[in-house]
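# Sharing a model prediction with you, sequence too.
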Amino acid sequence: MNGRFVRLGETGRARVAIVIDGQAVDALEGDTLITAMLCSVRHVRQSEFGEEKRAGYCLMGACQDCWVWTDEGERLRACTTVVEPGMRILTTQPEAQWATLAL
């Protein structure tokens, strides 16, 4: 995967394996989810109002533009959530995916 951010420092921290939209991704221990995502992928989520991709905006928990979901359907704010080993993240609302599966 090709990320939007390029990590320049703190590269010696332990790796943490997570999954984003079914793709295995390495984050670093202590990363917020938005940092891990944008170092690995080009967007954080798909807009719930259209096809546009969103990459977060304020990066500090104020704008509400970084909501993502776990594969169990839990909603997380990517800019304030610290990565944990084994996280499975979806960038599209689970309900939207379930609707396409029902067709």
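Looks like it arrived, so ask away.

# C-alpha only now, for contacts and for neighbours.
OK.

# so where do the strands sit in this protein?
In the chain, strands defined by DSSP state E lie at 15-20, 23-28, 45-46, 53-54, 67-70, 75-77, 88-90, listed in chain order.

# okay, pairing it with this:
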Amino acid sequence: MPIELNIDGTLCRAEEDELLATVLLRQPVPLFRNHPVDDSPRAAFCMMGVCFECLVEVDGVKNQQACLIRVKDGMRVNRGLK
């Protein structure tokens, strides 16, 4: 069943219970965050919760692993990209 979530202020459609990382990888800019030290762009790597490259803010909670979170209708995601 299709749902809508908000990614960086833009409405996005996804399938209920789809992993957030797969939805983010389908976006026009498939990046998740910028590295805190050198500001390099980061995206999902391992897709199993080991590498922590997919950290995003979900519903106001920072540093959530997108590869482990299932999307829900109305979810708000902030990637914090520069």
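Nice, thanks for sending it over. Computed from a predicted model, the values in this text were never measured in an experiment.

# Let me know the TM-score between chain one and chain two.
Scored against TM-score structural alignment, normalised by the length of the second structure, the superposed chains reach a TM-score of 0.83; 81 aligned residues with a C-alpha RMSD of 2.0 Å.

# any residues touching the helix ranked longest in the first structure, and which ones?
Taking residue count as the measure and DSSP state H as the definition, the longest helix of the first structure comes out as helix 94-101. Residues from elsewhere that reach helix 94-101 of the first structure, judged by C-alpha atoms under 8 Å, 6 or more residues apart in numbering: Trp69, Asp71, Gly73.

# Export those residues to CSV and append columns for distance to Gly30 of the first structure.
Written out in CSV, the entries for the contacts of helix 94-101 of the first structure read as follows (distance: C-alpha to C-alpha, whole Å):
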residue, distance to Gly30 of the first structure
Trp69, 19
Asp71, 22
Gly73, 23
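
# How about the longest helix of the first structure, which residues are buried there?
Of the residues in helix 94-101 of the first structure, Pro94 count as buried by neighbour count, 16 or more other C-alpha atoms under 10 Å.

# got it, and stretch 66-75 of the second structure?
Ala66, Cys67, Arg70, Val71, Lys72, Met75.

# Just tell me the aligned range of it in the first structure.
Here stretch 66-75 of the second structure aligns to the first structure at residues 78-87, judged by TM-score structural alignment.

# how far out from the middle of the chain is the matching stretch?
If you compare the mean C-alpha spot of stretch 78-87 of the first structure with that of the full chain, they lie 8 Å apart, counting by C-alpha atoms, centre = their mean, to the nearest Å.
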